[in-house]
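[1] predicted model, plus sequence, below.
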Amino acid sequence: MDGQKFSYNFFMNFYKELIENSINPFILFSETGEIIEYNKEGEYLLSIAPKEDLYNLAVSHASMSFGFKHTFLQLDIGHATYCAITVGYLDSEHIGLMLHKNTCGSKVQKSSKDLQPANIFTLLDIAINTHLDQTKITAEYDISIPEFKLDINHFLKLLNKIFRTLKNAQKLFIKVHIAMGRSLKIDEKRYRVVEVIIESEEITKLDKIEDEQFIITVNNNQLHIELPFIS
């Protein structure tokens, strides 16, 4: 009996961790469209896509009766392409959505001509101290990220442009982390993604910002910069 209980708990915890660390976003909704649970990729998806749109996507592709339904399609959200969705419900109060990422068609970025090892946190501090002396900064940095190669001058120019535009913001939230399940393709090689998230009520001033080297997404009050983790 104890062995069965242990086995059940083990597998439940295993499946929970498997979903949490999947490269595919998972979101569980209530019957009214409220978010109940999501994994790491689901959190990112919700940062760039309205929850109402994702809920409607789930409902429109759900089966007519209790169970799970798989639909193959091509769906582009942000810089990701999805090739299928799975929608399932076991009662009338919950509905789950999983989008299946098309990893073969993931992002491609041009190589840089001048790459140098750099500490991304130092570069951020330089730009922040230059432009945001009156702004309250809250930072969430994954300090386990070591130095990696990038075009230092170009990246600093981008940061200076961003923070110069946001210099009148009262407060700013900055997060730097390794983006789970995402990659950038450069010269036929794939690299993990270091993501810089800048959040402010002033972000709308950067709606039109573009860059020839870095992938930038602006949604709601957040700006996302994706950098290849080239060691």
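    Yep, that arrived. In this text the structure is predicted, and so the values were computed from the model without any measurement.

[2] drop to CA atoms for contacts and neighbour counts, all remaining ones
    Noted.

[3] what's the helix or strand in which Q74 is found packed up against?
    Q74 is part of strand 67-77, with elements assigned from DSSP states H and E. Applying 3 or more CA pairs under 8 Å, 6 or more residues apart in numbering; DSSP states H and E, one finds that strand 67-77 contacts strand 80-89.

[4] about what we covered before: which parts of the strand holding Q74 are buried?
    Within strand 67-77, the residues that qualify as buried are F68, L75, counting by 16 or more other CA atoms under 10 Å.

[5] repeat for stretch 40-55
    Buried-residue list, stretch 40-55, by 16+ other CA under 10 Å: K40, E41, G42, L45, L46, S47, I48, K51, L54, Y55.

[6] not counting its neighbours along the chain, what's nearest the second one?
    Counting by CA to CA, 6 or more residues apart in numbering, P25 is the residue found nearest to E41 once chain neighbours are left out, at 4.4 Å.

[7] got the buried residues of stretch 40-55 as JSON lines, with secondary structure and distance to I197 columns?
    Listed next are the buried residues of stretch 40-55 as JSON lines, based on DSSP: H, G, I helix; E, B strand; the rest coil; distance: CA to CA, whole Å:
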{"residue": "K40", "secondary structure": "helix", "distance to I197": "15"}
{"residue": "E41", "secondary structure": "helix", "distance to I197": "15"}
{"residue": "G42", "secondary structure": "helix", "distance to I197": "16"}
{"residue": "L45", "secondary structure": "helix", "distance to I197": "14"}
{"residue": "L46", "secondary structure": "helix", "distance to I197": "14"}
{"residue": "S47", "secondary structure": "helix", "distance to I197": "10"}
{"residue": "I48", "secondary structure": "helix", "distance to I197": "12"}
{"residue": "K51", "secondary structure": "helix", "distance to I197": "19"}
{"residue": "L54", "secondary structure": "helix", "distance to I197": "22"}
{"residue": "Y55", "secondary structure": "helix", "distance to I197": "25"}
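
[8] for comparison:
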Amino acid sequence: MNLVSTDFKFFIEYDANPFVLFNAKGKIVYLNSSAEMLMGSCASEKLFDVTLSYAPKSFGYKKTLIDLSFGYFEFYAINVLYENEDEIAIHLYNKPMPKINNKVNLEGYSQTDINLLFEANIELFKMNYSGKLEL
């Protein structure tokens, strides 16, 4: 075991992945800043149920690959940890955001006035439609 005298609470607090620590009754003891945002989309009881469902059978931790979502928040894995009967924690791992290509290659395409296309389609529609048409 590596003995480091660093207070890891700072690193957990500002981690991009939500971390929630519950007491044995399911009440939140601690949550990091990412988990604060998550709690706006998820009831603490629901998250506690997920935590208990994926907890290891004995003290320690259990990482699980899982497709999990709460509102707009999507996760690909969780880590449930506990070392005593009084507290249990869950660390949720955010799904990576898809890369969006902002540069669109328009080579080979010509610039078109969309209003001209609409007018042409309206005229074609009028030719095949005998009813009254109003805009």
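    Structure received. Computed from a predicted model, the values in this text were never measured in an experiment.

[9] closest to K16 of structure 1 out of the buried residues of stretch 40-55 of structure 1?
    K40 (11.9 Å; CA to CA).

[10] so what does that closest one match up with in structure 2?
    Aligning on TM-score structural alignment places K40 of structure 1 opposite S33 in structure 2.

[11] in contact with the closest residue in space to L227 of structure 1 that isn't next to it in sequence, which residues?
    Nearest-residue entry for L227 of structure 1: V194, 5.1 Å, with adjacent residues in sequence omitted and distances by CA to CA, 6+ apart. By CA atoms under 8 Å, 6 or more residues apart in numbering, the contact set of V194 of structure 1 is V176, H177, I178, A179, E226, L227, P228, F229.

[12] and if we set it to 6 Å?
    H177, I178, E226, L227, F229 (CA atoms under 6 Å, 6 or more residues apart in numbering).

[13] list the contacts of stretch 21-29 of structure 2.
    So stretch 21-29 of structure 2 is contacted by Y30, D86, E87, I88, A89 (CA under 6 Å, 6+ apart).

[14] any idea how far that stretch is from the middle of the chain?
    Centroid separation for stretch 21-29 of structure 2 versus its chain: 23 Å, with CA atoms, centre = their mean, to the nearest Å.

[15] endpoints of it, how far apart?
    5 Å (CA to CA, to the nearest Å).

[16] now it: buried residues?
    Neighbour-count burial for stretch 21-29 of structure 2 [16+ other CA under 10 Å]: L21, F22, G26, I28.

[17] that older thread, pull up the gap between the residue nearest to L227 of structure 1 and I19 of structure 1, please.
    Noted for V194 of structure 1: a distance of 21 Å to I19 of structure 1, by CA to CA.

[18] can you give me the strands in structure 1?
    26-30, 35-38, 67-77, 80-89, 94-101, 107-108, 116-118, 136-141, 148-150, 171-186, 189-199, 215-219, 222-228 (DSSP state E).
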